[in-house]
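[1] pasting a predicted model and its sequence here:
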Amino acid sequence: MSQAIIPIFRIFDYEKAVTFYVDWLGFSIAWEHRFEENAPVYLEITKGDLRLHLSEHHGDATPGSKVLIEYPNLKKFHEELTAKQYKYMRPGLEEAFWGAWTVNMIDPFGNRLEFFERKPADVAS
């Protein structure tokens, strides 16, 4: 049996969400749904095995939530993000006290994403 936990982030502007998650972070839109033309959107985005749901619906999630995302080869990902020169965010690569490298960012709606890669045991502080 396969199991997955899929975080839902509240968004308020489809175009800003696409610019941040698809254009900058490199996610792809797997699917999206609206009940009618002028209704809020609900969509799933993916990057490898990672899946997030984004929702404009007022009852789905609370703005300002945070998710931890274990991500292999984080230094390379950070270099790719830096090279894109996203206008609104330039996250650093930081060494966390708990033995990992981290890249922290805030989406245009106040949701926080912390990508991390654990250090090998012999390197951890």
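    Alright, I've got the coordinates. Numbering: from 1, shown residues only.

[2] could you use CA atoms for every contact and neighbour count after this?
    Noted.

[3] is residue 22 part of a helix or strand, or is it coil?
    Assigned with DSSP: H, G, I helix; E, B strand; the rest coil, residue 22 falls in the helix class.

[4] residue 96: neighbour count?
    For residue 96, the count of nearby residues is 16 (other Cα atoms under 10 Å).

[5] return the distance of it relative to residue 118.
    Separation of residue 96 from residue 118 (Cα to Cα, to the nearest Å): 9 Å.

[6] below is structure B, check it against A:
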Amino acid sequence: MRISAPVPVLRVFDVDKAYEFYRDYLGLDIDWEHRFGPDFPRYAQVSRSGLRLHLSEHHGDGTPGTVVWIPVADVYALQAELAEKEYRYAAPGPPEPGPGGPGFAVTDPFGNVLRFAQPE
């Protein structure tokens, strides 16, 4: 039996604001978006390379302040890429030693923390 990698569901309160962070700042693609009706909350998938995240406006889906640990091949290159962007709500510091290798964290507008690390 094959078990696939999990897909974290992150609680967001405004998908458009989330897209500014996940698409425009982090460079993730919007793969799809779903809602049950015109005025219903949205649920979307964003991805980049092997990373997939679900973003949900639905009450009860996830808890703001969730931490997601994300392994990357070159944490220094990713940090430099993000540091060059002019995003007013986040500015990653340089990678620091940590569990699982050097890394840095950024926090989305809803308090969810993405910890990028380069496994040793």
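    All right, it came through fine. Fair warning: this is a prediction, and the values are worked out from it, not measured in the lab.

[7] can you give me the TM-score here?
    The TM-score (TM-score structural alignment, normalised by the length of the second structure) is 0.93; 119 aligned residues with a Cα RMSD of 1.3 Å.

[8] residues contacting the spatially most central residue of the first structure?
    Residue closest to the average C-alpha location in the first structure (Cα atoms, centre = their mean): residue 113, at 5.3 Å. Counting by Cα atoms under 8 Å, 6 or more residues apart in numbering, residue 113 of the first structure touches 66-69, 104-107.

[9] now, which of those residues sits nearest residue 16 of the first structure?
    residue 107 (9.0 Å; Cα to Cα).

[10] contact partners for that closest one?
    So residue 107 of the first structure contacts 17, 20, 113 (Cα under 8 Å, 6+ apart).

[11] the strands in the first structure, which residues?
    8-10, 28-33, 42-47, 50-55, 66-70, 94-96, 100-106, 112-118 (DSSP state E).

[12] so which bit of the second structure is the fifth one matched to?
    In the comparison with the second structure, strand 66-70 of the first structure aligns to the range 67-71 (TM-score structural alignment).

[13] buried ones in the matching stretch?
    Across stretch 67-71 of the second structure, burial judged by 16 or more other Cα atoms under 10 Å covers 67-68, 71.

[14] and the contacts of residue 107 of the first structure as JSON lines, adding distance to residue 38 of the first structure?
    Output for these, formatted as JSON lines (distance: Cα to Cα, whole Å):
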{"residue": "17", "distance to residue 38 of the first structure": "17"}
{"residue": "20", "distance to residue 38 of the first structure": "22"}
{"residue": "113", "distance to residue 38 of the first structure": "29"}
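
[15] any idea which of these is closest to residue 82 of the first structure?
    residue 20 (13.3 Å).
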